[in-house]
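> how would this look folded up:
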Amino acid sequence: MGCCTVTHTNLDHLVRWESDWAGLRVVVAGLGLSGFSAADTLIELGAKVLVVDGSDTEVNRARADTLKIVGATDVLLGGAHNDALPLIDGQAPQLVIASPGWNPRQPLLAAAAEAGIEIWGDVELAWRVREKEGRKLAEWVVITGTNGKTTTVGMTESIFRAAGLRSIAAGNVGTPILDAIRDPEGFDVIAVELSSFQLHYTHSMSPLASVVLNIAEDHVDWHGGFENYKADKAKIYERTRLAAIYNAEESVVESMVENADVVEGCRAIGFTTGVPSLSMVGIVEDLLVDRAFIEDRKNSATELVPLDSIGEIVPRHTAANAAAAAALARAFGVEPEAVAKGLSGYDAGDHRIQAVARRDDVLWINDSKATNPHAANASLGAFSSVVWIAGGLSKGVDYNELVSSNATRLKAVVLIGTDTAGLREALQRHVPQVPVIAADVRETEEEAVAGAGAGWSVMAAAVRAAAEIAAPGDTVLMAPAAASMDQFTSYAQRGEAFIGAVGALMGETSK
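Purely as a prediction, here's the structure:
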């Protein structure tokens, strides 16, 4: 199955749907949502498509059957197929499409790179086929950052729709970007969430506007180091045409804009949770204002929306996300009234600083989506006296800065998860006076959640432990600062476990 000699194929001519894709030999690495969408698109374009995925699951077998029916050359499932670059009709592939989860050191991708074969992601493919005769050509505004991407892309979509534009949020959230691109009617504008993985495999995208919300240590194992992670995030600014939007409170992000090779005439637009300087969007007396996209920006600012219209709890990072979304929409030309309507009507959904209950002046908050220290820092910073439920799959991150910067807020810490050593060490180093309690599962809790998984029992124990410590004026905050897959199937399941445990506790205490 392996290949050795490859003749490099120049793919520069493949820039629209009607380009000559017929017969192009393509290996698609990964059969998740983005991989399936890429394979399906390429088959429709007439390419010869072979798909590889290390997981031989029922879901993947069903997807494989579908792709074979529509014309895939082959679909190879199982770990053995990940270790070499397969041939297509006895010849080396001319292109490899990498799913976001596949890191560059994976043997198949490493072999493709060594052989000089181009490696794209689904976003690169989508950018190249976005233009099609008879279909509306959508503008792209693109969003990345360590945290806040999904919230910001949702806010941006809501603003566009409030303005009467046909818009959709796509990419790393919700709809795969290729599914959005292939919509028969097309869109006026697409708000595209991009992960660092997707950006790594994106090479020619030239969006109308782009933003990096923030940057912090994350996914260093995938990228092979923090510097590589930052470099991939910074790629979002390359070839931006109108507005390169940056977090004015993070010097690293500002330097990304300063070093970006943007299209001539592109403006650098800052956003801030403080009073905005010239060419920024920011906050003045609890009002979100625009001092970037108005004529007299030197002397004035335009009111966009009061913060209390956005939500009951608007912590600093939510205000920052709203400012970034507003800047993207204003770059597109959306009027202030639509910005206000879109942000006021936006529903953040569950698991992100979600108020679950309040009893005896104790507030219970579910922030299961805080899967890394940077996200947890944002929610910890929103409250003054916190009983913190934390822990999980740490992904090799450092907790020292998170703990030290929130030392005065922590009343107690209840640990969940199977990998708490790093967090324990940081707590002992910076807040040795703060009680640290391991969730102690009782037999009754095991019985109460029988069949639901060990994580549910642990969460019930954690909630009980937090309740025993919390006093009036405290917030019990479940913001794990870690991934969920050690004890749960997803951050959403972890959040549901917390909500269920709090509900059960409230039922008990009301008896």
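
> from now on I want contacts and neighbour counts done on CA atoms only, so please keep to that.
Will do.

> wait, residue 345 sits on residue 158?
Yes. Counting by CA atoms under 8 Å, residue 345 touches residue 158, with 7.4 Å between them.

> where along the stretch 51-200 of the chain do the helices fall?
58-70, 107-114, 122-129, 149-162, 177-181, 196-200 (DSSP state H, counting those that start in this stretch).

> distance check, residue 215 against residue 380.
Distance, residue 215 to residue 380, by CA to CA, to the nearest Å: 18 Å.

> ok, now residue 121?
The value you get for residue 121 to residue 380, if CA to CA is used, is 35 Å.

> this one next, for a side-by-side:
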Amino acid sequence: MGGWSVSEFFGTGPDLNTLPVAGKRVLVAGLGRSGMAAADGLLAAGADVLVVDDNASERNEDSAGLLRTLGAEVRLGPGSTAELPEGFDLVVTSPGLRPTTGVLAAAAAAGVPIWSEIELAWQLSTAHLPAPERTPWLAVTGTNGKTTTVQMLESILTADGKSVALVGNVGRPVMEAVLDTDTRYDVFVVELSSFQLHYSHSLQLHSAAVLNLEPDHLEWHADLDEYAADKARIYERVTHSCVYNVADPATERMVEEADVTEGARAIGFTLGTPGMSMLGVVDDLLVDRAFVEQRKTSALELAKVDDVRPFAPHNVANALAAAALARSLGVRATSVRDGLRNLKLGGHRIETVAEADGITWVDDSKATNPAAAASSMQAFDSIVWIAGGQAKGTSFDELVPAMAKRLRGAVLLGVDREVIRAALSQHAPEVPVIVVDSTETGAMTEVVEAAASMAQPGDTVLLAPGCASLDMFSSYGERGDAFAAEVRKRTGPA
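Predicted coordinates for the structure are as follows:
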């Protein structure tokens, strides 16, 4: 923010008076990072901006002070998002606010458009340009694996010599990267949640992937059908490649039903031998039968399965999805290999914390729903499972019987621990269970002690909670850090 003018940012191409928000009254709901970036972009585009947030925290007060100096009105404190004031032309919402939030429900009832920060960034930076002049957006959604996949994709594109903005549900808000005039990006890699897609209406992505579909976030969405419909929005108007998971028919149906740009292709990824227009695995190699001229009869080697780190079947699938998106942009095959080898994932994703006395301690705190936990568990044979937190309306009745033979025992914590205990009692009564009733952050000490009492040489103690973390921690990262700290106290330095 600061240091640039509107004309310098948008250039001389579009008439600033024709930008979709110039001269409009716009309400920004939520003052997190995406709300701050949205307000900044709106002010740059000449909008009259009001920002509202129910949280009057010190951080929000600091942000509000800055926005006020830039010309925005800001209202903080309880009830700020309860109503829509009269006279507003547009609402831009942060992803955490549910559609039932007062201001959003009122806007919908009054026919006032509601955009995500993603939609705003698209409208201000891209929608006014003809397709050949747009910076390509490659986007990923799905219940599980989004962050790992976009990090893989970023690494592959970087290995190919491209300047990449990693944005959206991970990294920076898209609008923040759009406002970054110091860097000319070759491509935007965008992780999209169902919340963000719910209020994104005109995206025309170069290529997009839906990795999988499992029940999640049913506390936000009306039902699973609405959740799936929001995920499917990512394929609408795609210009090049719609990447789907062959093992998850729901994702292929999304492609079949999408209204794509003429000429866009359906590209599958599979852990098996790929058919034509797919990427897959042959003899421990990741191969491409989609973006090669002779795809009817041959496939191109992209990388070895061993190049995928950390290794787990679902990570191989993530790598194939990332490779498909990169190849849709013309990336060299060797860049897929180099990008996977050079990858440095963020923490708390199947991360080995310690190995001591024949026991391996693994942090997969990022596994915040049952399907993600199940994927993590498939990488290990004998597990002491640490689970619990906020179940978000999901069920463990499929996970437990599928994974019961792998379980040495289970340690449960968090507000919905009884949901998991009930599933274990019904479907795997032979599995020993220890329930930690404390809901204080320090409960992780007791959790690790309980897991250690169950574990035997050859076992993996796996933190794969299958639940969100905000009942006890500020984030899944803080939960994973607490676990790792207690493990290291017990086992000594790594």
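
> between the helices of the stretch 51-200 of structure 1, which gets nearest to residue 17 of structure 1?
Taking CA to CA, helix 122-129 is the member of these nearest to residue 17 of structure 1, at 4.4 Å.

> in structure 2, what residues pair with the closest one?
Aligned by TM-score structural alignment, helix 122-129 of structure 1 falls on residues 117-124 of structure 2.

> now swap in stretch 380-396 of structure 1 and tell me
Mapped onto structure 2 using TM-score structural alignment, stretch 380-396 of structure 1 spans residues 377-393.

> how far does that stretch sit from the chain's center?
Remark: stretch 377-393 of structure 2 is offset 20 Å from the chain centroid, using CA atoms, centre = their mean, to the nearest Å.

> now stretch 376-383 of structure 2
Distance of stretch 376-383 of structure 2 from its chain centroid, counting by CA atoms, centre = their mean, is 23 Å.

> on that earlier part again, ends of the match of stretch 380-396 of structure 1, how far apart?
Chord length of stretch 377-393 of structure 2, first to last residue, is 21 Å (CA to CA).

> kindly report the same for stretch 387-406 of structure 1.
12 Å.

> quick one: that stretch to chain centroid distance?
19 Å.

> buried set for it?
By neighbour count on 16 or more other CA atoms under 10 Å, the buried set for stretch 387-406 of structure 1 is 387-395, 397-400, 402-403, 406.

> select, from those, the two members most distant in space.
387 and 395 (23.4 Å).

> the stretch 1-150 of structure 1: strands as residue ranges?
With DSSP state E, counting those that start in this stretch as the criterion, the stretch 1-150 of structure 1 has strands at 25-29, 48-53, 74-77, 95-98, 118-120, 139-144.

> same check, this time on the stretch 401-511 of structure 1
Using DSSP E, counting those that start in this stretch, the strands of the stretch 401-511 of structure 1 run over 410-415, 436-438, 475-478.

> minimum distance to residue 202 of structure 1: which of the strands of the stretch 1-150 of structure 1 has it?
Nearest to residue 202 of structure 1, of all those, is strand 118-120, at 6.2 Å by CA to CA.

> now that closest one on structure 2. Mean distance?
With mean CA distance after the TM-score superposition for structure 1, strand 118-120 of structure 1 departs from structure 2 by a mean of 0.6 Å once superposed.

> mind listing residues that contact that strand?
Strand 118-120 of structure 1 is contacted by residues 94, 95, 96, 97, 98, 109, 112, 113, 201, 202, 203 when judged by CA atoms under 8 Å, 6 or more residues apart in numbering.

> dump the residues you listed to TSV, plus neighbour count and distance to residue 219 of structure 1.
TSV is the format used below for these (neighbours: other CA atoms under 10 Å; distance: CA to CA, whole Å):
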residue	neighbour count	distance to residue 219 of structure 1
94	21	29
95	22	26
96	24	23
97	25	21
98	27	17
109	24	18
112	25	23
113	15	21
201	24	15
202	22	18
203	18	20
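
> all helices for the stretch 301-450 of structure 1, in order.
Under DSSP H, counting those that start in this stretch, the stretch 301-450 of structure 1 gives helices at 316-332, 336-344, 373-380, 400-405, 421-430, 443-448.

> need the winner for burial among the ones you listed.
Using mean count of other CA atoms under 10 Å, the stretch among the helices of the stretch 301-450 of structure 1 with the largest mean neighbour count is helix 316-332, at a mean of 26.

> now that one: which residue numbers in structure 2?
Per TM-score structural alignment, the counterpart of helix 316-332 of structure 1 in structure 2 is residues 313-329.

> please work out which residues outside that stretch touch it.
Contact with stretch 313-329 of structure 2 is made by 138, 145, 148-150, 152-153, 156-157, 207-209, 211, 240-241, 243-244, 267, 269-271, 279-280, 286, 291, 305, 308-309, 333, 336, 340, 375-376, 378-379, as judged by CA under 8 Å, 6+ apart.

> returning to what we had before: tell me which of the helices of the stretch 301-450 of structure 1 sits nearest to residue 358 of structure 1.
Closest among the helices of the stretch 301-450 of structure 1, using CA to CA: helix 373-380, at 17.1 Å.

> which residues does the closest one contact?
Residues contacting helix 373-380 of structure 1 (CA under 8 Å, 6+ apart): 146-148, 216-217, 315-317, 353, 367, 369-370, 386, 397-399, 402, 406, 409, 477, 479-482.

> with stretch 241-254 of structure 1 instead?
206-215, 237, 257, 262-272, 324, 327-328, 331.

> which of these count as buried?
206-215, 237, 257, 262-263, 266-272, 324, 327-328, 331.

> what sits against the most centrally placed residue in structure 2?
By CA atoms, centre = their mean, structure 2 has its centre lying nearest to residue 146, at 4.5 Å. Listed by CA under 8 Å, 6+ apart, the contact set of residue 146 of structure 2 reads 140, 191, 211.

> can you redo those residues as TSV with distance to residue 458 of structure 2?
Formatted as TSV, these follow (distance: CA to CA, whole Å):
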residue	distance to residue 458 of structure 2
140	36
191	36
211	32
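
> this completes my enquiry, with thanks.
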